[in-house]
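In: build me a model:
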Amino acid sequence: MTKLKLGLKRSRAFIGVLLILFMGVGIGRAEEVRLTFLHTNDMGEISGKSGFGGFPELSTLIQMERERSPNSLTTFGGDLISPSLMSGLSHGVEMIEMLNLLKVDVAVIGNHEFDFGPDVTRDRLKEAKFPWLASNVSVAAGVEALGNQEMMIQDMGGFKVGVFGLTTPDTVYLSSPGKAVAFEDIIPAAERMVAKLKAEGADIVIALTHMALSDDLRLAEEVDGIDVLLGGHDHKAFATKEKNTVILQAGSDLRYLGVVDLLVERKEKRGKPYLSIVPSWKLIATTSINPDADVGSVVASYQKELDAKLEIPVGPTEIDLDTRRTTVRTKSTDFGVLIAHAMKEEVDADIGFTNGGGIRGDREYAAGTVLTRKDILTELPFGNVTVKLEISGKALKDLVEHSVSKVEEGAGRFGQFSGLEYSYDVSKPSGSRVTSVQVAGKQIDPAATYTIATNDYVAGGGDGYAMLKASKVLIDKAAGELMASTVMNFIEKKGGVKPGFAN
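Out: Okay, here's the model as predicted:
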């Protein structure tokens, strides 16, 4: 009898062990799932940069990655409808069509989405077949909504993925959003959105951002609960992990496709369930990729239309010209001075000034190159006009100080001048760097007044030039000439760009 009872006990124990094993292997344990995020950002041009592909090659890469990883989400990190050569004519209609063709799932609003004013922003957002996020952007009461969403939740492979968007608050002076559009600080906005997405059941939280990389890093450091941060704005090809957050930017102008893979699995430790997330990432260049023929035909049709309008010679350059981003934002260049001098002569001002961030061609022209309308409009795509202001010597000194206040960061505020010379010491703190400012060879008098030709964007306080907003306006935007036309007229009048053109 004792042996029989012992045998029954052992049998029951054995069956119990089998049941536990069965449940662990089968019903009770979730399998590892790969979730993939395909990211691009900052693509103002419909054509790619030299040495890289464009939209047709990017389309091929996206399709390849979607086949590799069916649980994928395609994201865009802002700055689409401007600035480019074509956007000056179209206000970015063709760029929305391109992202629609790529079947982008979600985008964040960038500062350049406001370059043509909030009404154009509304129109372009309506044309998109995907949602635009901007969780920290709102409009004043009684004003028509822009059309952006606060967040999005998507089911991916059995997991809820929550996405929110942040647009740099610097947009108020980097672009033209208008007074009715407000930008919340990024940290409280992110904290609010993470909490809201978690409350809605999100397993994984994605921040889609358009702001300085330093702000992306700060966000990852200060706000818990963000698993992946997909950014844009600084045109950097960059990927890292900060605390528990993967951060990726995919360069600019269609050069790379950024890919983040998350291996996700529900697990249990000491009786408590948790989510295991193992990330990996890569940046894939669009170079030597077979183009998507369908997308290529659409790009070609736009390019043909544009070329017919713009391949008109303006004049030859007898000197080398450099418009690379890293150059025009850090030093005085012949092309920058050309723009400033053309504006100075156009309105007969003491000084010509433009911000380096408004020069967008990002290329070099060898001496002997015949510049075309297309070249000039590529360099100056924003549709700004030449205005004339009266400014005090003190405000002029402040302007030059502001120009070099972030030169080591390559900020767009860096000034290109004609009729003004200055020296500065970058080792000194911002606001106290300028050691000398001369106009027409003489040190400026703080109490004197000077006339300055510039673009309407900085004249309105853009790029942080608040000191210009208080200036007396002599020629306003309504009476001014298109900045690109000012430069083209100068080149044609002088028979090209010649050595010593600013003398």
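In: okay, CA-based contacts and neighbour counts for the rest of this
Out: Fine.
In: show me where the stretch 101-250 of the chain has helices.
Out: 118-127, 171-174, 186-199, 213-222 (DSSP state H, counting those that start in this stretch).
In: what are the buried residues along the longest one?
Out: I take that to be helix 186-199. Ile186, Ile187, Ala189, Ala190, Glu191, Met193, Val194, Leu197, Lys198 (16 or more other CA atoms under 10 Å).
In: if we can go back for a sec, got a markdown table for the helices of the stretch 101-250 of the chain, with distance to Asn100 too?
Out: Shown next, in a markdown table, are those (distance: least, CA to CA, whole Å):
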| stretch | distance to Asn100 |
| --- | --- |
| helix 118-127 | 9 |
| helix 171-174 | 25 |
| helix 186-199 | 26 |
| helix 213-222 | 27 |
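In: to compare with the earlier structure, here is another sequence to fold:
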Amino acid sequence: MPRLLHYSDIENVYDDPVRAGRLAGLVRALDGDDALVCGTGDTTAPGVLSLIERGRQSLDFFAAVGADVDTFGNHDFDYGPAATRGIVADSPQTWVSANVRDEDGRQFPGTVPHVVREVDGTRVGLVGVTDPATPSLNPMAADLTFTDPYEAVETELEALRAAGVDHVVVLSHLGGGDDELARRVDVDAILGGHVHAERREYVDGTLLLRPGANGHVVFEVELGADDGADSRARATATRHETADAPVHEALSERLRGRVDDAGLDEVVAVVEEPMDRSEETVFGGECAVGNFVADAYRWSMDADVGLQNSGGIRNGPPLDGEVTIADLVSVIPFEERVVLAELTGEELRAVLRECAAATVDFGEPDWWQGHLSGVELVWDDDREAVVSARVGGSPIDPGATYSVATADYLLHSDHEFPTIDARHRAAEGRIQHEVLADYAREFGLDGGVDGRIRRVSGCAADD
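Out: Model prediction:
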């Protein structure tokens, strides 16, 4: 019976050599002649070491686990298509991508739309697809074309059926789009990613998986099995945690010290109260790390408002004790600048509404999408509406102009905070993590919250 070993969105795992070693050690322990090692995107970036090495640190991991197949995530283009082409050319696995086209509209170099592998005496066909919103999510991918993923899979399925495969698996970086894909095509399993919340369930008889982010979980999939819960089920999955896995010492040794060698070890502040940046905290509403980032942005641009999208704050260990530049890079590991946008009061109120997942098509339904500075916001979760909003202590004037310091990414993306776009650009500042370091040196990190965002239920909205 063929097996698939599935990891995805491992992102900053490289910044912790032991955690990376445990992930590789677990995959190696589970691997065998009857298994394929599969990634489903965001396996090269983002992270501190990734930023330093332009994603090429992933090549050590791919070699360590004996990677067989992978597809692209949106962050695999963080350093531009040329860097991605280099990684594809130098990595051991087959990159499978049915809907990514290069700058000339051709199949992305070094990739195939589908592949057939013989595993344990059976023929397994694999198709790869990536979120078509990637150019909006990642400006570095703006010159690429991402075609309709559902039509792409349907086309490749015809070829795979004609080739006489026994099983079909989709390697997907569509996030929430996996449900629609499962309803439209007849495949054994969709190995997913993009959304960092774990998932293991069946949709229309197809097994849908997401192992979460940063290398904490690997799914072991058996094709052709039936767990008895669904007579149509073609696959089952076992969840394995990496926390107690054996360490792949060779990989850990390869990664160890490379962040320190980059000269990012300057201590810029000391945190007395740990600043948590887990997914639950960052997407749960106001939090200390979100306040710190938004405050730093507003200060750096002398703006009325600071705004940071929750998804831009990367999960990792709490900021605690001595905080270095590397620690701050790990919070927002992107080479993007803080920019100043000018919005009307009416537009600013729209942006505040877009802080709630109810109005932004990204992530889980209860996620909070924005962190603010200079704003006092009361939001009603039941009504999905602003109860009150003040800037500088005064109600927002719809006709006035407000300056907002935020990440350059939000001016290009229509996926998060779509009200803000390039026409609002008024000025450009420094790289995000440089701004955080400057602010930390000047004011420190107090790790507190002050009630600037209040989520309530059942209040009458004033808009």
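In: got a TM-score for the pair?
Out: Taking TM-score structural alignment, normalised by the length of the second structure as the basis, the two superposed chains have a TM-score of 0.87; 444 aligned residues with a CA RMSD of 2.9 Å.
In: still on that earlier bit, make JSON lines out of the buried residues of helix 186-199 of the first structure and add distance to Phe417 of the first structure.
Out: What follows is these, written out as JSON lines (distance: CA to CA, whole Å):
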{"residue": "Ile186", "distance to Phe417 of the first structure": "34"}
{"residue": "Ile187", "distance to Phe417 of the first structure": "37"}
{"residue": "Ala189", "distance to Phe417 of the first structure": "39"}
{"residue": "Ala190", "distance to Phe417 of the first structure": "40"}
{"residue": "Glu191", "distance to Phe417 of the first structure": "43"}
{"residue": "Met193", "distance to Phe417 of the first structure": "44"}
{"residue": "Val194", "distance to Phe417 of the first structure": "45"}
{"residue": "Leu197", "distance to Phe417 of the first structure": "49"}
{"residue": "Lys198", "distance to Phe417 of the first structure": "51"}
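In: for the first structure, give the helix that spans the most residues.
Out: Counting by DSSP state H, the longest helix found in the first structure is helix 2-25.
In: can you pull out the strands in the stretch 201-350 of the second structure?
Out: For the stretch 201-350 of the second structure, the strands defined by DSSP state E, counting those that start in this stretch cover 206-210, 217-223, 235-241, 267-275, 305-309, 319-324, 337-344.
In: show me what contacts the aligned residue in the second structure for Ser90 of the first structure?
Out: With the correspondence set by TM-score structural alignment, Ser90 of the first structure lines up against Glu53 in the second structure. Counting by CA atoms under 8 Å, 6 or more residues apart in numbering, Glu53 of the second structure makes contact with nothing.
In: distance to Gly363 of the second structure and mean neighbour count for the strands of the stretch 201-350 of the second structure - can I get that in TSV?
Out: What follows is the strands of the stretch 201-350 of the second structure, written out as TSV (distance: least, CA to CA, whole Å; neighbours: other CA atoms under 10 Å):
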stretch	distance to Gly363 of the second structure	mean neighbour count
strand 206-210	13	25
strand 217-223	19	23
strand 235-241	22	18
strand 267-275	23	18
strand 305-309	12	26
strand 319-324	24	18
strand 337-344	24	23
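In: Phe72 of the second structure corresponds to which position in the first structure?
Out: So, by TM-score structural alignment, Phe72 of the second structure is matched to Ile109.
In: now swap in Glu201 of the second structure and tell me
Out: Structural correspondence for Glu201 of the second structure with respect to the first structure (TM-score structural alignment): Thr240.
In: likewise for Pro398 of the second structure?
Out: In the first structure, Pro398 of the second structure lines up with Pro446, judged by TM-score structural alignment.
In: which non-adjacent residue is nearest that match?
Out: If the residues on either side of it in the chain are set aside, Pro446 of the first structure comes closest to Gly393, at 3.9 Å by CA to CA, 6 or more residues apart in numbering.
In: so what's the one you found up against?
Out: Applying CA under 8 Å, 6+ apart to Gly393 of the first structure gives the contacts Ile444, Asp445, Pro446, Ala447, Ala448, Thr449, Tyr450.
In: burial measure for the nearest residue to the first one once chain neighbours are set aside, as a count.
Out: Distance criterion CA to CA, 6+ apart; nearest residue to Ile444 of the first structure, sequence neighbours excluded, is Gln438 at 5.5 Å. Applying other CA atoms under 10 Å, we find 15 residues neighbouring Gln438 of the first structure.
In: could you list every helix and strand in contact with the helix or strand hosting Gln438 of the first structure?
Out: Using DSSP states H and E, the element containing Gln438 of the first structure is strand 434-439. Contacting strand 434-439 of the first structure under the criterion 3 or more CA pairs under 8 Å, 6 or more residues apart in numbering; DSSP states H and E are the following elements: helix 393-403, strand 420-424.
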